[in-house]
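[1] Can you look at this prediction? I've put the sequence above it.
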Amino acid sequence: MKNAKGKGAVKVSKEALKPVDDRKVGKRKAPSKPDKGSAPKAKKEKKAKKDPNKPKRPPSAFFVFLEEFRQTFKAENPNVKAVSAVGKAGGEKWKSLSSAEKAPYEAKAAKRKAEYEKLMKAYDKKQASSADDDESDKSKSEVNDEDDEASAEDHQEEEEEEDDEDEEDEDDD
């Protein structure tokens, strides 16, 4: 027998080429996605911008240790340029240290954390006071002008309602 390759090997009817109705066959179809242009896009929530004045978090004891370890590692291995190699070596060294050897790094980290907490308290107070200042950024005259405009609009609406009522009363007579 010959392989079924070539032009006339397999004849396919026109009906076989037509799209199959999935409901008849029983196949499940994924829900169709709406066109990009037809549906309005949902607005993404914007992240709050980071404040450059906010104090940075203090390093952990491990990172305090790494600051010193990097200097010694680079002195011992000047040809190693990869940051990952320094990190891996530092991690292994940190794991091998006893708790007594880790104590000075933990003390430095605790000291830095205490300083950070003081800075954060001062920062939070400053933020709270600036939030109050935002309300008072407008001068009192601007605030009064807005109040005057609002009361003028209310007064005008009341007059229009009274005029409408008067016209209705005249129509009834």
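    Looks like it came in fine. If you're wondering where the values come from, they're calculated on a predicted model, not measured in any experiment. Numbering: from 1, shown residues only.
[2] use CA for all of it now, contacts and neighbours both
    Will do.
[3] any idea how far the most centrally placed residue in the chain lies from residue 73?
    What sits nearest the mean C-alpha location of the chain, by CA atoms, centre = their mean, is residue 47, with 3.8 Å. Plainly put, residue 47 is 39 Å away from residue 73 if you go by CA to CA, to the nearest Å.
[4] What of residue 88?
    According to CA to CA, residue 88 and residue 73 sit 11 Å apart.
[5] between the two, which one's more packed in?
    residue 73 (16 against 11; other CA atoms under 10 Å).
[6] Quick check: closest non-adjacent residue to that one.
    residue 86 (7.0 Å; CA to CA, 6 or more residues apart in numbering).
[7] pretty sure that neighbour contacts residue 71?
    No: using CA atoms under 8 Å, residue 86 makes no contact with residue 71, being 9.9 Å away.
[8] second one coming, line it up with the first:
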Amino acid sequence: MKGGQSKSEATSTDQRLKTRGRKPGKKTTKDPNKPKRPPSAFFVFLDDFRREFNEANPNNKSVATVGKAAGAKWKSMSDEDKAPYASKAETRKTEYAKSMQQYNMKLASGTNRGEDEESKSEVDEAGGSEEEEDDD
């Protein structure tokens, strides 16, 4: 290769450009049962503001316009005006903490249940289970 990089130099550059820490082809799957994170006070405000803005401007199709108007209004609001949205966000945050605690408990018990199912299947192969004894 005239004046350029040799093949070995090009491949070493390619190796450095690859993402680090994750092997290609392996994606982590998200649990659909995991609770969503609660919105901040601004997003609680944005939910109300979006409704009002769309009623006042029915012909507006731009999401950016709504976001800019909401951001400008949020910045101009005093702390007293923001207080109801902050309190709503706090209650949602405590609900989220409770639901995450329940979710983590289910996860912890779910791993133990998997081990129990294996031991029950061994009992089934040996000749009987607890369910069959209850039916008799």
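    Perfect, thanks for sending it. Since this is a predicted model, take the numbers as computed values, not measurements.
[9] What does the superposition give as a TM-score?
    Once superposed, chain against chain, the TM-score is 0.72 (TM-score structural alignment, normalised by the length of structure 2); 114 aligned residues with a CA RMSD of 2.7 Å.
[10] what residue of structure 2 matches up with the residue nearest to residue 73 of structure 1?
    Using TM-score structural alignment as the criterion, residue 86 of structure 1 maps onto residue 66 of structure 2.
[11] For its match, give its distance to residue 44 of structure 2.
    Applying CA to CA, the value for residue 66 of structure 2 to residue 44 of structure 2 is 14 Å.
[12] And residue 122 of structure 2, by the same measure?
    Distance from residue 122 of structure 2 to residue 44 of structure 2, by CA to CA: 52 Å.
[13] In which helix or strand does the residue mapped onto residue 91 of structure 2 from structure 1 reside?
    Taking TM-score structural alignment, residue 91 of structure 2 has residue 111 as its aligned residue in structure 1. Counting by DSSP states H and E, the element that carries residue 111 of structure 1 is helix 99-135.
[14] going on from that helix, what's the next piece of helix or strand?
    Next along the chain after helix 99-135 of structure 1, taking DSSP H and E as the criterion, comes helix 140-172.
[15] what's that next one packed up against?
    Where contact means 3 or more CA pairs under 8 Å, 6 or more residues apart in numbering; DSSP states H and E, helix 140-172 of structure 1 is not packed against any helix or strand.
[16] From the chain's centroid, how far away is that helix?
    A distance of 45 Å separates the centroid of the chain from that of helix 140-172 of structure 1, by CA atoms, centre = their mean, to the nearest Å.
[17] For the alignment partner in structure 1 of residue 78 of structure 2, grab the count of nearby residues.
    When structure 1 is aligned by TM-score structural alignment, residue 78 of structure 2 is paired with residue 98. The number of residues packed near residue 98 of structure 1 is 9, by other CA under 10 Å.
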